[in-house]
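>>> Sequence first, then the predicted structure:
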Amino acid sequence: MRAIADPFTVSAPAGARIRDRLRVTAADTEVLRLVGEHLGHHQRADLATRIGIGQVRAGQNQRAERKKRLTAVSSSRWAGAMTRASEDQYQLSLRCLYDKQTSLRRAAHVIEMRLAVPCGQRSGKTRGYANQAERWSKQRRLAVLRSRLTRIEARLESGRPGIVAGGRRLAKARNSLGSSGLTDTQWRQRWDSARLFLTADGESGAPYGNYTITVAPDTGLVSIVLPEPLRHLANAPRGRYRLSCAVGFSHRRDDWSDRITAHRAVRYRIAHDAVRDRWYLDASWATDTAALPTPEELRAMGARMLGVDLNADHLAAHVLDPHGNPVGEPLTLPIAVDGPASGRDGLLRAAITELIRIAKQHQCAGITIENLGFGNARATGRETMGRGGRGKRFRRTVAHIPTARFRERLRSMAFHAGLVVIAVDPAYTSVWGERYWKAPLQQNNRNNRQVTVTRHHGAAVAIGRRALGYRARRRPGVTAHDRRIVTRRATGQAVLPPRARGTASPPRTASTPLEGGETRPRRGDQLALFPDPEDRSRGHQATTRPGRDSSANSGRHRQMRLQDNCLRLTEGSP
């Protein structure tokens, strides 16, 4: 069993981003499209120049020279935004190449290990392939992986990653318009909209935080600085174009208003959704670093936690008290994995909103999740996650779990709600949750038939206990649920009851303890309709019949009782 990593507090979001719709007119649309196409053309040319320079240090990327050339066809601030976007895109592509290289190496290594073992045999923990046909297909798969790895390593060595301005998926859809359900006109509209560039970096001290794209705080009117070749389209002083619509930013409007009123930097981006033919304005800014409490500080505070187990189609949650005991009923929040991405994101936000509401209702200080990534599973899933239809379904389930999106959404929403997010090691949480916590949770909720307890609820309890510093397993020595002792002993007890040092626990009896130091009750204390003539209580005398030294053992007692009965009948006769 591998070592369990310590829990840690998920850092607060480093920035904020809000969006509002621009209800532009036809004239505004024409101006925005001309400006976006002009700037997008020069930005793509600058990106090609940056890729040709290769992987160099920050001071050797020739940014000053490139910015000077771009200033002549736009403006100084537009040129700065374009060169910054080119550098960010280049560095992101390099990181993606390094991640892909690591993934291919890991997958190739696993296949090589299994190919080294003969078919149908096992060498330690490595199992060979079932037959020669599967072995041959894996050899071909290994050749494909090595070919891809060679190409990626060559790109990394030259420092020239492949970047598609507009998106690789949309570029591939051009060759298969029938299967993608798009016409040539529809594809061209989406392609041109994705290649527009209307992004302006913020600047502290500039009017309302951004001189290139400015939003007035009182009226919400948006104005942009036109590039030098398009200054003849200006309808405002100093070569600016003012849109006929206004924005309000209903979400986090106070934060945005306070920032632009103080003339702090705000970055704006104008985007076009070709599917719905809508224009949007995005505002983003960096936030101050926040110091969040650590798991040790939360334990010292005696705070409650909400353990959450993330699955492909639902969230399983349970509230835990400061001692690690489950409180209340298990919770199940459904989430959707099918359908468009925009719908899935909305349902995921709704589920996180419900989690935050439950955490506040039960006065929890934070939410505990697993530190999931599934990077290794996606790389070696074909070799380590099962074969056939069952393994394929399991791999598809793992691929559908929105780990990264859930973590980022929860981190941001919980921070603004005043909650802390604790990430724990995901090792053995589902296994131990089912083994040690599923049955106790079923016993505690047996009267509520509307609640269905699953292994995922047990995993949520294990996750919460791990964040609180307790073992995921139940405390050893706690007996199982029983009707005779349920009123005086807990079945899911997580902490020892306080007791003076040096004292021992009282003797455990089969019933209520009796006076005199006895550890087992006398049968005479029990109500019996037909008492046994023989006392089998290990020498304890029964109070319902004479002792062993009386005359009842010789049969004389029966004779005396018969005489007494005859005498009573005689006295009662007329």
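Right, received. Where do you want to start?
>>> Only C-alpha atoms from now on, for both contacts and neighbour counts.
Fine.
>>> Tell me which residues are up against stretch 442-456.
Contacting residues not belonging to stretch 442-456 are listed as D309, A316, E329, P330, S430, G433, E434, K438, L441, H481 [C-alpha atoms under 8 Å, 6 or more residues apart in numbering].
>>> How far away from the center of its chain is the host helix or strand of Y280?
For Y280, the enclosing helix or strand under DSSP states H and E is strand 278-286. Centroid separation for strand 278-286 versus its chain: 26 Å, with C-alpha atoms, centre = their mean, to the nearest Å.
>>> Tell me, how many residues neighbour Q563?
For Q563, the count of nearby residues is 10 (other C-alpha atoms under 10 Å).
>>> quick one: buried residues of stretch 356-363?
The neighbour-count check on stretch 356-363 (16 or more other C-alpha atoms under 10 Å) flags I356, I358, A359, K360, H362 as buried.
>>> So the closest residue to G302 other than its chain neighbours: helix, strand or coil?
Spatial nearest neighbour of G302, chain neighbours left out: P322 (5.1 Å); criterion: C-alpha to C-alpha, 6 or more residues apart in numbering. Three-state assignment for P322 (DSSP: H, G, I helix; E, B strand; the rest coil): coil.
>>> Tell me if R568 really is in a helix.
Yes: counting by three-state DSSP, one finds R568 located in a helix.
>>> these two touch, right, V319 and L355?
No: applying C-alpha atoms under 8 Å as the test, V319 and L355 come out as separate, 10.6 Å apart.
>>> Who has more neighbours out of these two?
Each of V319 and L355 has its neighbours counted (other C-alpha under 10 Å); V319 has more, 26 against 22.
>>> Nearest residue to the more buried one in space, please, no chain neighbours.
That would be L306: by C-alpha to C-alpha, 6+ apart, it lies 4.6 Å from V319.
>>> Which residue ranges of the stretch 1-150 of the chain form strands?
8-9, 15-22, 122-123, 126-127 (DSSP state E, counting those that start in this stretch).
>>> coming back round to it: possible to save the buried residues of stretch 356-363 as CSV with distance to D254?
Formatted as CSV, those follow (distance: C-alpha to C-alpha, whole Å):
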residue, distance to D254
I356, 22
I358, 26
A359, 25
K360, 23
H362, 29
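>>> another structure for you, compare them:
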Amino acid sequence: MSEQEWRGRWEAARWFLSADGETGKRHGNETLRITPDGRVSIRLPVPLAEFANAPHGRYTLAARACFAHRGREWVDRVEADRAVAYRIHLDAARGRWYVDASWQRPPVRAVPLEAALAAGVVGVDTDADHLAAWHLNVHGNPVGRTRRFFYDLSGTASHRDAQLRHALTRLLHWTRRLGVAAIAIEDLDFTDVKTREKHGRRRLRRVVHGIPTGRLKARLVSMAAEHAIALVAVDAAYTSRWGAEHWQQPTSTASRKTSRHEAASLVIGRRAQGLGARRRTAPPPHHRSDGAGHRTVQARHHDPRCEEPCPARIGGRTRSAAPPGV
């Protein structure tokens, strides 16, 4: 190695720019910011403010960053405004500039089901083009109107992934605004025979091809952990059928009709809370009667002086007729 090559590497090792991130800042870093589409901008200090080419004293680079390793995890963290640290450095041997991203991943801990459902739950039903979600209180009753989060799975793989990530991000942000700490979603497993009952044999192939089950599972688990939201997986059997039977018509109005998937999301949320699909069930015997006897029980007909409906009279009636038993 010549002296010039050695000195070039020596100087390149000291040509770097690093900035620690902070949770809550835009895209997780205020000083060195990288957007999900790869645009890199640097917050210039006051002495260098004259070199800014973007608003708020920022300098935007012409090149864009792309993370091939764990890029999806990085995008999920950036969109959630979680802290991400960056380091821009020069590789003298290759003559390229690189940017490294690093963050700390806290261990995902299991939350007791009672604690996760203490503030209610958001039931989610998955369809080929949208997510139907409904907020339920602690008693299993729907609160407000349902929400739909649409996505388009046509186009390239990156476009489909971005659409799915955007829909899940809106779902998680809406759940946090409600103050709910749990999302109930059906266990998306199309290997069981129950799916043939739900969709039919001919339609099953098209439904399985349309719903991104694997990506949705992986995405929702990682993104929910970043937002500190628990996931409750429930059995998907008969959720659409019972939702349409017990909830679709009662929750519909003249201006807003409840869809089958929205009613199914309500059943999914109730199932996560350990409740049935029906809107109301018969109370226990001692709560609906007096000592397990019906409240509308009446006195026997052979005792006319008891409070009872008057027996049917046969024949004509006159004002001078004496009451019976006198």
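Everything's here; your move. Computed from a predicted structure; not experimentally measured.
>>> Quick TM-score on the pair, please.
The TM-score (TM-score structural alignment, normalised by the length of the second structure) is 0.58; 245 aligned residues with a C-alpha RMSD of 4.5 Å.
>>> still on that earlier bit, so which of the buried residues of stretch 356-363 of the first structure sit within helices?
I356, I358, A359, K360 (DSSP state H).
>>> does the aligned residue in the first structure for A218 of the second structure sit in a helix or strand, and which one?
The alignment partner of A218 of the second structure in the first structure, by TM-score structural alignment, is E408. Using DSSP H and E, E408 of the first structure falls within helix 403-416.
>>> To which residue of the first structure is R145 of the second structure aligned?
Under the alignment (TM-score structural alignment), R145 of the second structure maps onto E329.
>>> And the host helix or strand of its match, what does it pack against?
Under the criterion of DSSP H and E, E329 of the first structure resides in strand 326-334. Using 3 or more C-alpha pairs under 8 Å, 6 or more residues apart in numbering; DSSP states H and E, the elements in contact with strand 326-334 of the first structure are strand 314-320, helix 455-467.
>>> mean shift between that strand and the second structure?
For strand 326-334 of the first structure, the mean deviation from the second structure after alignment is 2.2 Å (mean C-alpha distance after the TM-score superposition for the first structure).
>>> okay, the angle between that strand and helix 455-467?
130 degrees (axes from the mean of the first three to the mean of the last three C-alpha atoms, to 10 degrees).
>>> mind listing what's buried in strand 326-334 of the first structure?
P326, V327, E329, P330, L331, T332, L333.
>>> What are the contacting residues of that strand?
With C-alpha under 8 Å, 6+ apart, strand 326-334 of the first structure has contacts from 313-321, 351, 441, 445, 451, 453, 457, 461.
>>> out of the residues you listed, who's nearest G517 of the first structure?
Closest approach between the contacts of strand 326-334 of the first structure and G517 of the first structure, by C-alpha to C-alpha: L441, at 36.7 Å.
>>> re the thing from before, what is the burial count for the residue nearest to G302 of the first structure?
By other C-alpha under 10 Å, neighbour count at P322 of the first structure equals 18.
>>> mind listing what it touches?
R299, G302, A303, R304, M305, L468.
>>> The fourth one maps to what in the second structure?
The criterion is TM-score structural alignment: under it, R304 of the first structure has G120 as its aligned partner in the second structure.
>>> hang on, isn't its match packed against E114?
No: if you go by C-alpha under 8 Å, G120 of the second structure and E114 don't touch, sitting 10.0 Å apart.
>>> Of these two, which one has the most company?
Using other C-alpha under 10 Å, the more surrounded residue of G120 of the second structure and E114 is G120, with 26 against 9.
>>> R160 of the second structure: what secondary structure?
Applying three-state DSSP: R160 of the second structure is helix.
>>> In contact with it, which residues?
D152, L153, S154.
>>> related to what we said a few turns ago, after the helix holding E408 of the first structure comes which helix or strand?
strand 420-424.
>>> So which elements touch the very next helix or strand once past that following strand?
Following strand 420-424 of the first structure in sequence order, the next helix or strand is helix 429-436 (DSSP H and E). Under the contact criterion of 3+ C-alpha pairs under 8 Å, 6+ apart, helix 429-436 of the first structure touches helix 455-467.
>>> The helix it packs on vs the second structure - mean distance after superposition?
Looks like 1.4 Å for helix 455-467 of the first structure (mean C-alpha distance after the TM-score superposition for the first structure).
>>> Quick one: the residues in the second structure that that helix pairs up with.
Taking TM-score structural alignment, helix 455-467 of the first structure hits residues 260-272 over in the second structure.
>>> Report the buried residues of stretch 151-170 of the second structure.
Y151, L153, R160, D161, A162, Q163, L164, R165, H166, A167, L168, T169.
>>> ok, now stretch 228-244 of the second structure?
In stretch 228-244 of the second structure, the ones that count as buried by 16+ other C-alpha under 10 Å are 229-234, 236-244.
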